[in-house]
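In: Starting from these lines, generate the structure:
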Amino acid sequence: MNDNKVQIFDTTLRDGEQVPGCKLDTSQKLIIAERLDNLGVDIIEAGFPVSSPGDFNSVSEISKLVKNATVCGLTRAVKKDIEVAAEALKGAIKPRIHTGIGTSDSHILHKFNTTQEEVIQRAKQAVSHAKNFVDDVEFYAEDAGRTSNEFLAKVCEEVIQAGATVLNIPDTTGYCLPEEYGAKIKYLKEHVKGIGNVTISCHCHNDLGLATANSIAGAINGARQIECTINGIGERAGNTALEEVVMILKQHPYLNLQTDINTKLLYDTSLMVREKMGMPVQPNKAIVGANAFAHSSGIHQDGVIKNRETYEIINPEEVGVTESAIILTARSGRAALAYRAKKIGYELTKIQLDSAYQTFLKFADKQKEVIDEDIHLIMEQVNKFSKIAML
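Out: Next up is the predicted model:
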């Protein structure tokens, strides 16, 4: 694999679907899975097969449908989980079993009531058992973000020897700072025997709003897979947002890291997931929010109208948005009014614009936004505009 390629592991259908109220049926999952395959994701985590008959069926049907991406099923470090996942993945062209266990002191003591040595044994046994069914086995060290680097390195070395092909280093609680998470990946790269033969993966949660930053820090320090979801949907405050990490890597070419994502499908895919899951996206969401390419401040509007790059680092067309939006409010200036008026057929002289702007401000002070219908009313209310030339 190209060492500069960062694989995109999409878990919208597994971690994303764990959000209360976002349950999908199999037909909806198939629609999203097909879109993810067309989007260019490298791995689709289709579900947790042992969790329910419905999830098993969804993983099985997605396995048959997907033509390009690896299809992955999640398990615990439990033999039955692994066997059920293997059965569900039988139809996949490229199947992967994703198994693992908690490695932090908190998980070992309070969740499992066991010892570090026992956790290592269970991890090795799970990976070895999964290798009986598939060649591609990913191991997750749950709560790796709060696991000591020394013990984490020991676990990783043992599961590599057992046959793991991918090491998932989750910041399960979203606790790490980017420099801490990046340093953890760097430590593993430097201290784990055989690490060069496997892919290190980042799976970061957004409890402190750092999921994307942590994933990028991981990639900079040697991880070559990022686990993420469309719109950042996921447990609690969510996961790393696919659209964010993809566009960060694309907009920072000096990092010399790239993905195979067709970015022009990002916005449409975001809309699809919102609709199917009934999970709205906040307007100020990076990349795919309604306001991501919208401008209402007069200073910003004037700059964007003159040259888009004055206030936009991404061409909206790169993510599937038709164009930047100039939103007329009381903070908008004459340039924005002239721009929007021209869009609907009015070519204004400077004198006409000055007069129309005063009427516009009266409209804008009474309502949050001035829309196209309002512009027509403004033109009607100003007598001078009987002579305005229509385009």
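In: hey, let's count contacts and neighbours off CA atoms from now on
Out: Will do.
In: sec struct for residue 96, please.
Out: strand (DSSP: H, G, I helix; E, B strand; the rest coil).
In: in the protein, which spans are strands?
Out: 7-10, 43-47, 70-74, 95-102, 137-142, 166-171, 199-204, 225-228, 294-295, 325-326, 346-347, 389-390 (DSSP state E).
In: Give me the distance from the last one to the chain's centre.
Out: The gap between where strand 389-390 is centred and where its chain is centred comes out at 46 Å by Cα atoms, centre = their mean, to the nearest Å.
In: Please name every helix or strand in contact with it.
Out: strand 346-347 (3 or more Cα pairs under 8 Å, 6 or more residues apart in numbering; DSSP states H and E).
In: ditto for the fourth one
Out: Packing contacts for strand 95-102, counted by 3+ Cα pairs under 8 Å, 6+ apart, involve strand 70-74, helix 79-88, helix 116-131, strand 137-142.
In: The second one too?
Out: Counting contacts by 3+ Cα pairs under 8 Å, 6+ apart, the secondary-structure elements packed against strand 43-47 are strand 7-10, helix 26-39, helix 53-65, strand 70-74.
In: and of those, who's closest to residue 224?
Out: strand 7-10 (6.0 Å; Cα to Cα).
In: To compare with the earlier structure, here is another sequence to fold:
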Amino acid sequence: MDSNYIRIFDTSLRDGEQAPGASMTSSEKLEVARTLARLGVDVIEAGFPAASPDDLAAVQAIAAEVGQTPVEGRPQSEPPIICGLARCTRNDIATAWEGVKGARRPRIHTFLATSDIHLQHKLRMTRPEVVARAVEMVTFARSLCPDVEFSPEDAGRSDPQFLYEVLAAVIKAGATTLNIPDTVGYTMPDEYGAMIAGVIANTPGAKDVIISTHCHDDLGLAVANTLAGLRAGARQAEVTLNGIGERAGNASLEELVMAIRTRGEKLGLHSGIDTRQLCRASKLISRVTSYPVPPNKAIVGANAFAHESGIHQDGMIKNAQTYEIMRPEDVGATQTTLVLGKHSGRNAVSKRLAELGYPLEGEALARAFAEFKKLADRKKSVHDADLIALASDERTQAPELWTLQDLQVACGTTGLPTATVRLKGPDGKLHVHAAVGTGPVDASYKAIDHIVRSQVQLLEFVVSAVTEGIDALGEVSVRVRQDDQRSCHGHGTDTDIIVASAKAYLAAVNLVLSRETAAPVHAQKSSVGADASVS
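Out: The predicted structure is shown next:
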């Protein structure tokens, strides 16, 4: 094989399933295996066949289907290797073989601890006994299957000289892949890289087999340790989708693969993964295990390609490379998201409004942006629907003869619903009035009517939520009429539905009043126009 090619060994269906509460049914495992094959993983560790009859059946089903026929569009020309895990016992190894033998390329993966702490407290075996057991079981596995992987469990805390001894013995017994696990996530990247380099340099026969990494994330170093191991000469990486697994989990497949792809020139490595499938695979494993993906998760999290800061958004609008080191489409994400919040700038808001079909400029944009900032102070995120509502407010805004300055209401099961309204009039003066109504909206409308001296009739009142959630922006639409004139519409938006109601009503009233004052002017203009045309 290409000496710089990294085999991706996915153990989501085995180690990943060992995460508390992450167990999957046979049908779910088969669905995940199909996705992993499309993704282009080289090895699928389909399960631990000796763990239960259902696990055995799942591995057999995966071997018979996914392990037999290459998936159309898969980067590799052959189906993935289907692997089953087994302890170093005859029963486990025989059962693992029953699980994987239906695959075109089967593998048995067996393991035995090599650290003194495991030997003393868990296995209660001596070092010579461990070597003898490992050789015996690898020999047995090799008699069944041509591809055998051996893992010295807790290699990260094992004596290096004893580690080399065990590995040399299993190579002679027929192991084709040596997996060096940092089982408890204890090592640092320099330590793990040195351990891999030490295995290659000091184990007879190591250069004739594949050396693999398997790192846990107890200290948050799983991907860093894996990369250190690959740079030291390992050519297989054991990973899981979303990094699920025992305790803090495993090295994340998507993070490792994108690190290799993004920093390919520095690392000099590459894989056969179709990275455009990463988001889809991540969502699938999240769904079947009920393990949600954190928004800030690298590569596949909801915020991985989201920008809220105004400085960042401005840079992204000018050139995406200012703040993104990979393209969202490279991992199957739909697009970069400029999350609009209180840190967003006018440029980002203007761009998004234009994309939504509401281009605003000049004073209209200034007013909409001011309302956006007010809204952003009350909400964590401003959604497209919020922006559309704000833009609609600006586009349909009636002449502001009267503007709402303040509104305070008192209501409930006791007392009379009361509203105090302060408006700024056409003369620039403030006018305040309090009124009692059947409810807070009715009281607000009566107070407005008293101040502006309007006699309009409310014909229609509609309330709706622009977005979801407790902090949703509410939108109110009203239709009013004065005397026998044509009805006028008004609408208002606010996170406070009473305030939105007052804004909508005042907008409609302003439109009625503006028509009253405009009528004689229009008539005069018509007369002048007629005279001018005669001359």
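In: now the strands of structure 1 in JSON lines, with distance to residue 318 of structure 1 and mean neighbour count?
Out: Formatted as JSON lines, those follow (distance: least, Cα to Cα, whole Å; neighbours: other Cα atoms under 10 Å):
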{"stretch": "strand 7-10", "distance to residue 318 of structure 1": "18", "mean neighbour count": "25"}
{"stretch": "strand 43-47", "distance to residue 318 of structure 1": "22", "mean neighbour count": "28"}
{"stretch": "strand 70-74", "distance to residue 318 of structure 1": "26", "mean neighbour count": "28"}
{"stretch": "strand 95-102", "distance to residue 318 of structure 1": "31", "mean neighbour count": "25"}
{"stretch": "strand 137-142", "distance to residue 318 of structure 1": "32", "mean neighbour count": "26"}
{"stretch": "strand 166-171", "distance to residue 318 of structure 1": "30", "mean neighbour count": "25"}
{"stretch": "strand 199-204", "distance to residue 318 of structure 1": "25", "mean neighbour count": "26"}
{"stretch": "strand 225-228", "distance to residue 318 of structure 1": "20", "mean neighbour count": "28"}
{"stretch": "strand 294-295", "distance to residue 318 of structure 1": "15", "mean neighbour count": "20"}
{"stretch": "strand 325-326", "distance to residue 318 of structure 1": "15", "mean neighbour count": "20"}
{"stretch": "strand 346-347", "distance to residue 318 of structure 1": "30", "mean neighbour count": "18"}
{"stretch": "strand 389-390", "distance to residue 318 of structure 1": "33", "mean neighbour count": "10"}
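In: and residue 376 of structure 1, which of those strands is closest to it?
Out: Using Cα to Cα, the nearest of the strands of structure 1 to residue 376 of structure 1 is strand 346-347, at 9.2 Å.
In: so where is the closest one in structure 2?
Out: Using TM-score structural alignment, strand 346-347 of structure 1 lines up with residues 358-359 of structure 2.
In: do the same with stretch 264-279 of structure 1
Out: Using TM-score structural alignment, stretch 264-279 of structure 1 lines up with residues 276-291 of structure 2.
In: What lies in contact with the matching stretch?
Out: For stretch 276-291 of structure 2, contacts defined as Cα atoms under 8 Å, 6 or more residues apart in numbering pick out 17, 21-24, 28, 32, 35-36, 38-39, 241-242, 254, 292-293, 300, 329-333.
In: Buried members of these into ChimeraX, please.
Out: Isolation of the buried members of the contacts of stretch 276-291 of structure 2 (16 or more other Cα atoms under 10 Å) is achieved in ChimeraX through the command below:
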select :17,22,23,24,28,32,35,36,38,39,241,242,254,293,300,330,331,332,333
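In: now, which of the contacts of stretch 276-291 of structure 2 lie within helices?
Out: Using DSSP state H, the subset of the contacts of stretch 276-291 of structure 2 located in helices is 28, 32, 35-36, 38-39, 254.
In: got a list of what residue 314 of structure 1 touches?
Out: Residue 314 of structure 1 makes contacts with residue 251, as judged by Cα under 8 Å, 6+ apart.
In: What does it correspond to in structure 2?
Out: Match for residue 314 of structure 1 (TM-score structural alignment): residue 326.
In: just residue 240 of structure 1 next, same as before
Out: Under TM-score structural alignment, residue 240 of structure 1 pairs with residue 251 in structure 2.
In: Surely that match is in contact with residue 238?
Out: Yes - look at residue 251 of structure 2 against residue 238 with Cα atoms under 8 Å: they come within range, at 7.5 Å.
In: what's the distance between residue 301 of structure 2 and residue 294 of structure 2?
Out: 6 Å (Cα to Cα, to the nearest Å).
In: nearest to residue 126 of structure 1, of the helices and strands packed on strand 43-47 of structure 1?
Out: Closest among these, using Cα to Cα: strand 70-74, at 12.1 Å.
In: biggest helix in structure 2 by residues?
Out: The longest helix of structure 2 (DSSP H) is helix 497-534.
In: contacts for stretch 312-322 of structure 2?
Out: Contacts for stretch 312-322 of structure 2 (Cα under 8 Å, 6+ apart): 307, 323, 338, 344-345, 347-348.
In: residue boundaries of the helices in the stretch 251-400 of structure 2?
Out: Taking DSSP state H, counting those that start in this stretch as the criterion, the stretch 251-400 of structure 2 contains helices spanning 253-262, 264-267, 278-289, 310-318, 346-355, 362-378, 384-395.
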